[in-house]
Structures are given as C-alpha cells and as structure tokens.
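>>> no sequence for this one, just the structure:
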C-alpha cells in the first residue's frame, strides 16, 4: 500500500556551490531530474540525526498542510566529489555516500523578514504550534528559516528539531516538556489562535499518519554507533515520542500562550 508521505529518490549529478549555514554545510546541487536542490549531508554536523529531524519535521508540516519545498532522498555515488578542490568539501562528500536528504531549490525566493512581511494570526499560530510540537529551536528573529516565494510563506530547515534524540535515554521526559525556547519564536507575537489550532491539528495528526511518517525514515539512517538498539526499536521511539507529545499538547500550548 502506498504511503502518502513516500519521497522520490534522485541521484545527485552536480555539486554547484556550498551554502555555508552554521556547521551543517549544505550545498546547492543538481540531480538527474534536472532540478536543483538544497542538499543536506549525512556526513555533516549531527549526521543522520539531523536528516531524520529534517525529514520528520518536514513531513509533519506537510501533514498539517503548511508550505515547504518538496523533500527528496538524494543519492550520492561513491565517485561523486573526487575532483572537488576544497578538501573540507571533498571529505564531506566522501563521508556522505549513499542516501542523503534534499529540498527543492526555490529559485528567486527571499528570506522572510518580519519587519517587511506581516503574517496573519492563524498562519502564525499554526507555525508556532508546529515548532512547539517538534521542539524546533531554529525559527527566531535572528534566523527565521522561512522564505517568501511567489508571495507565499514557505518553511525550511527543520534539522535542529527533535533534539531529544541527542540524549536518547530521556525521551519520555522530553516528550512532555513545555518547550520554553518557544519564547524566541519569530511569529509568537502574532500567534493568538493557538488553542483553536491545537484542536484542529490534533485531529489531523492521527496515529496512522504519524506511523506513516516515521516509516519513511530509511533503515540505514537508524544504524547508530552510540546505541545497540535495532532500527525498528529506534523508529518506535520516534513514534512514541510524537504520540506522547501530541497527547500532551496542552503543556506546550500553555507554555507558548504564557510566553506571549
């Protein structure tokens, strides 16, 4: 049976230029479908955990009918990047052979600026709710991680969310945390409809949808050196985390409302 959250897989054919953002070093690249993508490497920063966060965060945004560039799995051949002159980039490419993650490149988009663009209360509340749910620390005034493209607001960069997986043993505690960092969210001042959005989104995110989403995590991304857990056990913890957090959404919604 087809999973509504299944992604296409493309083969990267050309490395165009690095996009130096923090420590992750994504790149603009071209694939064999002739489209350009922002490529996120499993050999960078927090490795596959950042890709899993990007994947799950993006898939949940999609389930909630928010705008984000198409996500695709991006395959890097072992020969790719051998002619790259920059040693740091060559090491990154060599360490990222196999399956990576990419977002469709929105050519001509501009970075969202809250001073220039006003977001209505409903959309602001939807995005704040999403980020409180997935514990996304990276949608602030300093780094909005949103784009304006064709006069619409698009969400990007969810690799910093679900940070509980960096200290795996406390996932139950993290699942019920209020997420105090929501106070720094760029759209929090406009998020006046959080209670209404909470009811809508809890109805949208069924257990079946959450299960479909975590089932899109490639098995090779769930083989970690720092744990003896099987890929299936790790996948199940992601699912339990998302279900538990959703069932206790009142905690993070109240935190966000109080932070306003």
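Okay, I see it. Remember, it's a predicted structure, so these values are computed and weren't measured experimentally. Residues are numbered from 1 along each chain as shown.
>>> when you work out contacts or count neighbours from here on, use the C-alpha atoms and nothing else.
Noted.
>>> so residue 72 sits in a strand?
Yes: remark: residue 72 belongs to a strand, assigned using DSSP: H, G, I helix; E, B strand; the rest coil.
>>> count of residues packed around it?
As a burial measure, residue 72 scores 19 neighbours (other Cα atoms under 10 Å).
>>> residues in contact with it?
Under the criterion of Cα atoms under 8 Å, 6 or more residues apart in numbering, the contact list for residue 72 reads 7-10, 101-104.
>>> try 7 Å
7-10, 101-103 (Cα atoms under 7 Å, 6 or more residues apart in numbering).
>>> how about residue 256?
If a contact means Cα under 7 Å, 6+ apart, then residue 256 has 182-183 as its contacts.
>>> thought residue 23 was touching residue 45?
Yes: in this structure, residue 23 sits in contact with residue 45. The criterion is Cα atoms under 7 Å, and the distance is 5.8 Å.
>>> looking at those two, which is more packed in?
A side-by-side neighbour count of residue 23 and residue 45, using other Cα under 10 Å, places residue 45 first with 14 against 9.
>>> quick one: which helix or strand includes the residue nearest to residue 175 when sequence neighbours are not counted?
Among residues not flanking residue 175 along the chain, residue 245 sits closest, at 4.8 Å (Cα to Cα, 6 or more residues apart in numbering). Secondary structure here is read from DSSP states H and E; on that basis residue 245 sits in helix 231-247.
>>> same for that helix, what does it pack against?
Helices and strands touching helix 231-247, as assessed by 3 or more Cα pairs under 7 Å, 6 or more residues apart in numbering; DSSP states H and E, comprise helix 171-175, helix 207-214.
>>> okay if I get the ones you listed as JSON lines plus distance to residue 32 and mean neighbour count?
As requested, the helices and strands packed on helix 231-247 are arranged in JSON lines below (distance: least, Cα to Cα, whole Å; neighbours: other Cα atoms under 10 Å):
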{"stretch": "helix 171-175", "distance to residue 32": "39", "mean neighbour count": "18"}
{"stretch": "helix 207-214", "distance to residue 32": "26", "mean neighbour count": "18"}
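>>> any idea which of the ones you listed gets closest to residue 183?
Across these, the minimum distance to residue 183, taken as Cα to Cα, is reached by helix 171-175, at 17.2 Å.
>>> this is the other structure I want to compare:
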C-alpha cells in the first residue's frame, strides 16, 4: 500500500475544487492536500486518484507523491466553517494525501508552452484513463521548478461509477477538443507506440495493490481482490484497443 501518515492539523480549505480538498499537516512533518472520502463522489474518487496518479508516475509523468492520510475528525473542531466540520466528521479514517508543492503556479498555456512530446504523452494518458478534467477552464496542471506536474484525477475512470456498463467504455473515443494540451500534442502516434506497451497486467496489478482495500469494497465488490481483478481486466482491455480511443494529432 501507499505510505501512511496521520493528520495532526487542518490548515485551510482549498475552494477551487467542488470536493472541498484541504491543506493539512501530518506527523511526518509533511504538508499535504487532503482528498476526503466523505466528499461528494466518495471513495471512488480516491481510487481514481491512486490508480491514475501511480500509473502516470510509472509512465514517467510527474505527479506529487501520494499517501494514505489517516484523519481523526477532532482536528476540525476549531474550523469555523460548518461545511468543513461536517466533511471531516464524515471522513474519519483513511483518506488521500497529495504532497503540497509550495510555490507552484497554475498552468497557463500562454505563459508555459509545453514540449510536443510531453503534451502528447499527457494527452495519451488522459485519453486512456478517460480523464474529463484537463480542460483549459480547469487544467489541473501545475508548474513547479519549471516542470509540468499532473494533479487531481478524481474525475477519471468514470466507468467505475457504473460497472454493469463498463464494457462499453473500453472502446469509447476520447473527446480531446477541450483538452488544454491538445494544441501542442501533435505526436500522438509516437506516444501510443511508446506508452501502450508499458501498461501490462503486471504493472496494473502493482498499481492496484496500492489502493486501500476499504476504498475498493465501499461499493460494488465484496472483496478487494475482486475489485482489483475487475480494474486490471478493464484497463488491460482498453489499452489493447487504443485504435478506438486515441485522439488524432490535430486534436485541437
């Protein structure tokens, strides 16, 4: 599993996202952006964060380090916002923490042009995991130490919100016209040839093993092993059918 830490202080909410993430300090002296299991989409958003974040990392895309963040709701007692207090009360136990990148800048496509190879790799990855949340309105990209970092994958893998219809999503094309990196991504065939062979059932199983069992069994599955097998099967089938969903190089 992911490294586990315990939250010791709730610092401030981040109101950019609909799920109301917050900045917390932990017992390892680290500062994290917390994604709460008690938020709107529940544990499935955290499952998507781990699968996508750790898979992206293994494809050599930059993602802040992820941890399992244990939260005692008592840390929210001094928080004046009633919405935050309720969120913390509903999120006791294992939550997700993403390493806070101090001084990071939000991605601006005008100020931060992206290398076509990197843009194509990110667009390929988002198409594969069906990430609908990388638009110019909400890029979910940061610039830190002049490098591009990927964040916020809770809206990806939307097939897992309706497992009976997940099979149809294997072949579903990815609409890339709103993707913030589409204007730079003119090497999609090369990205597919490079990345698709890396995603093996063994790699997917390695990534799924990092997801806490209680998140996987919160809905749909009786056991974590059954859930892991279902995710590995679906994602293996999708990567084998990239011809069906791969955006064209002129996606913009």
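That came through, no problem. Note that the structure is a prediction, hence the values are computed from the model and not measured.
>>> now the TM-score, please.
Taking TM-score structural alignment, normalised by the length of the second structure as the basis, the two superposed chains have a TM-score of 0.95; 252 aligned residues with a Cα RMSD of 1.4 Å.
>>> quick one: the helices in the second structure?
Ranges of helices in the second structure, per DSSP state H, are 43-58, 82-89, 116-129, 166-169, 188-195, 201-208, 213-216, 224-240, 242-245.
>>> scan the second structure for its longest strand.
Among the elements of the second structure assigned as strand by DSSP state E, the one spanning the most residues is strand 4-13.
>>> how many neighbouring residues does the one in the second structure that sits across from residue 131 of the first structure in the alignment have?
Structural alignment places residue 131 of the first structure opposite residue 126 in the second structure (criterion: TM-score structural alignment). Using other Cα under 10 Å as the criterion, residue 126 of the second structure is surrounded by 22 other residues.
>>> cool, and residue 169 of the first structure?
Taking other Cα under 10 Å as the neighbour definition, residue 169 of the first structure ends up with a count of 10.
>>> what's it aligned with over in the second structure?
Counting by TM-score structural alignment, residue 169 of the first structure lines up with residue 164 in the second structure.
>>> and if you look at residue 184 of the first structure?
Residue-level alignment of residue 184 of the first structure against the second structure, with TM-score structural alignment as criterion, gives residue 178.
>>> report how many residues lie close to its match.
Other residues within reach of residue 178 of the second structure by the criterion other Cα under 10 Å amount to 17.
>>> identify the residues contacting it.
135-136.
>>> could you redo the last one with a cut-off of 8 Å?
Neighbouring residues of residue 178 of the second structure by Cα under 8 Å, 6+ apart: 134-136, 252.
>>> and the nearest residue to residue 20 of the first structure once chain neighbours are set aside, how far from residue 171 of the first structure?
The spatially closest residue to residue 20 of the first structure, leaving aside those adjacent along the chain, is residue 26, at 6.7 Å (Cα to Cα, 6+ apart). With the distance defined as Cα to Cα, to the nearest Å, residue 26 of the first structure ends up 28 Å from residue 171 of the first structure.
>>> same check on residue 90 of the first structure?
As judged by Cα to Cα, residue 90 of the first structure and residue 171 of the first structure stand 35 Å apart.
>>> what's the burial count for the counterpart of residue 84 of the first structure in the second structure?
With TM-score structural alignment as the criterion, the equivalent of residue 84 of the first structure in the second structure is residue 79. Number of residues near residue 79 of the second structure (other Cα under 10 Å) recorded here: 15.
>>> residue 193 of the second structure too?
10.
>>> return the residue of the first structure aligned against it.
With TM-score structural alignment as the criterion, the equivalent of residue 193 of the second structure in the first structure is residue 199.
>>> residue contacts, residue 141 of the first structure?
If you count contacts by Cα under 8 Å, 6+ apart, then residue 141 of the first structure has 114, 184-186 around it.
>>> which of these has the most neighbours?
Using other Cα under 10 Å as the contact criterion, the top neighbour count among the contacts of residue 141 of the first structure goes to residue 185, which has 25 neighbours.
>>> which residue packs closest to it, ignoring adjacent ones?
Using Cα to Cα, 6+ apart and skipping residues adjacent in sequence, the residue nearest residue 185 of the first structure is residue 140, 4.7 Å away.
>>> with residue 195 of the second structure instead?
residue 59 (7.0 Å).
>>> spatially nearest residue to the counterpart of residue 218 of the first structure in the second structure (excluding sequence neighbours)?
Using TM-score structural alignment as the criterion, the counterpart of residue 218 of the first structure in the second structure is residue 212. Computed as Cα to Cα, 6+ apart, the closest residue to residue 212 of the second structure that is not its neighbour in sequence is residue 1, at 6.6 Å.
>>> what's around that neighbour, how many residues?
Using other Cα under 10 Å, residue 1 of the second structure has 13 other residues around it.
>>> try the one 3 residues further on
Number of residues near residue 4 of the second structure (other Cα under 10 Å) recorded here: 16.
>>> alignment lookup: it to the first structure.
Using TM-score structural alignment to pair residues, one finds that residue 4 of the second structure aligns to residue 9 in the first structure.
>>> right, I'll leave it there.
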